[in-house]
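J.: got a structure for you, letters missing:
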């Protein structure tokens, strides 16, 4: 039995989620791959794996680019929220580490 979209996303790595969000923002796999400093075929494979994991196409692909499906729209909204939370958590952890760093011996 497949999990819900939410549980499947929890299994996704943040890197894969960033790939998906970048394709959604660019609306084009080639431009997204360039922005991510990776090849377009590698990015396409990563997105296809996400689609398999989720159990639904996330993009409608055409010669003019990539358009989000309804499932893709949901994942984009939720994925952005997850990534913002991860970025905030990392930023706060770094700030806490800097604020509480033990004194270094002289």
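T.: Received the coordinates, thanks. Keep in mind that what you see is a predicted model, and the values were worked out from it rather than measured.
J.: only C-alpha atoms for contact and neighbour calcs from this point on.
T.: Noted.
J.: what about the strands in this structure?
T.: Under the criterion DSSP state E, strands of the chain are mapped to 59-62, 65-68.
J.: how much space is there between residue 74 and residue 57?
T.: 12 Å (Cα to Cα, to the nearest Å).
J.: mind listing what the spatially most central residue of the chain touches?
T.: Nearest to the mean C-alpha position of the chain, by Cα atoms, centre = their mean, lies residue 17 at 1.5 Å. With contacts defined as Cα atoms under 8 Å, 6 or more residues apart in numbering, residue 17 is in contact with 79, 83.
J.: okay, pairing it with this:
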């Protein structure tokens, strides 16, 4: 499943229409329509009822929406987990009575908020 299409689905839902979502995503309305069509084809269901006033979620679209939002949150967590600076420093110390161990304990004691 294409996360860009899922992101577009959520944007259309929040914007209430394809044109507003396209502006919010800085893409053309045609690109939004193609992404939604591809997502609908992949899922085998219609997600929106298109109307002159905008787009409304179908029953399937309403069922998919919370899962789509969770997919985007999970993708963000996955990306954040490998970003530089997002992981704590790990120092393995074999003996607890070495200078390195003492320095690490002192640093941690002085800066408890740093992982």
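T.: Received the coordinates, thanks. For clarity, every value in this text was computed on a predicted model and none was experimentally measured.
J.: TM-score for this pair?
T.: The TM-score (TM-score structural alignment, normalised by the length of structure 1) is 0.76; 88 aligned residues with a Cα RMSD of 1.5 Å.
J.: and the strands of structure 1 as JSON lines, adding mean neighbour count and distance to residue 8 of structure 1?
T.: Below are the strands of structure 1 laid out as JSON lines (neighbours: other Cα atoms under 10 Å; distance: least, Cα to Cα, whole Å):
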{"stretch": "strand 59-62", "mean neighbour count": "14", "distance to residue 8 of structure 1": "17"}
{"stretch": "strand 65-68", "mean neighbour count": "18", "distance to residue 8 of structure 1": "18"}
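J.: which stretch among those comes nearest residue 24 of structure 1?
T.: strand 65-68 (6.8 Å; Cα to Cα).
J.: against residue 88 of structure 1, how distant is residue 67 of structure 1?
T.: Relative to residue 88 of structure 1, and taking Cα to Cα, residue 67 of structure 1 is found at 29 Å.
J.: residue 37 of structure 2 pairs with which position in structure 1?
T.: Alignment note (TM-score structural alignment): residue 37 of structure 2 maps to residue 48 of structure 1.
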